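> below are the sequence and a predicted model; questions follow.
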Amino acid sequence: MNSELRAAIEMAFQQAEQALAAKEPWRAYPWLENAHILSQRLPVLHVCSHWLMLRAGWQQRDYREMLGQTTRIMAALLFSKLWVPIGNTGRAKISAFLSMPVPKDLQRLLQGKHQ
């Protein structure tokens, strides 16, 4: 993984952690969605994005999000290296099998790295 990609993932996780520490999970989700897209082919970081989404769901008492993230954590552990739906934001309200367009700012970071 190149240093620019690593820095972008780390910044997304830091911003999300700060939002969760402030009990503002709605601020964490955009950062976590970006971290998810960037880390889909990196099992440990992929799982971390789902873990933090689970924590955000917990803070909101969003049971759908919590259940969805629990199953996605297991899938991320098992399938990150085999197949992922590129561009998927990782939220429970989105099908875990749906590929989505990758935002342009993230495309540059991913270009040739995971696809």
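Perfect, I can see it now. Numbers count the residues shown, from 1 in each chain.

> for the rest of this, base every contact and every neighbour count on C-alpha atoms.
Noted.

> can you pull the contacts of residue 26?
Applying C-alpha atoms under 8 Å, 6 or more residues apart in numbering to residue 26 gives the contacts 19, 56.

> for it, give its distance to residue 44.
Remark: distance between residue 26 and residue 44 (C-alpha to C-alpha, to the nearest Å) = 23 Å.

> the structure to be compared is supplied as follows:
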Amino acid sequence: MYVKVLTVTGSKTLAITCKHVIAPIGEKVFAVLGSDRILYTPIDGDIGKEYAVRVVKGTAWNVTKVKPHKIKDSIAYTIPKNFAQTLGIHKGEKVLVIGKENVLEVIPVNTVIEKVGKFREPTL
């Protein structure tokens, strides 16, 4: 498992750069917009195949193809502009990146903080 807090970079396009590889370099992957995160998955993986069917059926409005590329010893995953706008992700913002096998999730830290909420005493 890969877990890190990273800073969104980019000038013309936004991206995150990490060491978690989900597909061979240069191979396109799906970026899927969720309600609070972006999921990156290989097109030929189990999750990717499910979304490929949705794309063919025309029901996958929240899926786009991106091409991760190598930068030094890391992989850069671009963040589609409309996904960034929907989730309020901007250059310099912190995101929580969680990688599991062939899936990578990018969650804005502000969303994580909101979901954690405030301290509450247990009700007995």
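Looks like it came in fine. Being a predicted model, the structure only gives us computed values, none of them experimental.

> tm score of chain vs chain?
The TM-score (TM-score structural alignment, normalised by the length of structure 1) is 0.27; 59 aligned residues with a C-alpha RMSD of 4.9 Å.

> grab the nearest non-local neighbour of residue 2 of structure 2.
In this structure, residue 2 of structure 2 finds its nearest non-sequential neighbour in residue 99, 4.6 Å apart by C-alpha to C-alpha, 6 or more residues apart in numbering.

> from residue 55 of structure 2, how far out is the one you found?
Using C-alpha to C-alpha, we find residue 99 of structure 2 at a distance of 24 Å from residue 55 of structure 2.

> looking at those two, which is more packed in?
More crowded of residue 99 of structure 2 and residue 55, by other C-alpha atoms under 10 Å: residue 99, with 20 against 15.

> now do the SS call for that one.
strand (DSSP: H, G, I helix; E, B strand; the rest coil).

> pretty sure it is touching residue 3, no?
Yes - if you go by C-alpha atoms under 8 Å, residue 99 of structure 2 and residue 3 touch, sitting 6.4 Å apart.

> strands along structure 1, start to end?
In structure 1, no strands are found when defined by DSSP state E.

> and the gap between residue 41 of structure 2 and residue 86 of structure 2?
Relative to residue 86 of structure 2, and taking C-alpha to C-alpha, residue 41 of structure 2 is found at 19 Å.

> of those two, who's got more company?
More crowded of residue 41 of structure 2 and residue 86, by other C-alpha under 10 Å: residue 41, with 25 against 13.

> quick check: closest non-adjacent residue to that one.
residue 103 (4.9 Å).

> quick one, helices of structure 1?
3-21, 25-39, 43-60, 63-79, 104-110 (DSSP state H).

> so what touches the shortest one?
Residues lying outside helix 104-110 of structure 1 but in contact with it, judged by C-alpha under 8 Å, 6+ apart, are 4, 5, 34, 37, 38.

> distance-wise, check the third one relative to residue 63 of structure 1.
The span separating residue 34 of structure 1 from residue 63 of structure 1 equals 22 Å under the rule C-alpha to C-alpha.

> cool, and the last one?
Between residue 38 of structure 1 and residue 63 of structure 1 the computed distance is 25 Å (C-alpha to C-alpha).

> the more surrounded of those two?
The residue with more neighbours, out of residue 38 of structure 1 and residue 63, is residue 38; 29 against 13, by other C-alpha under 10 Å.
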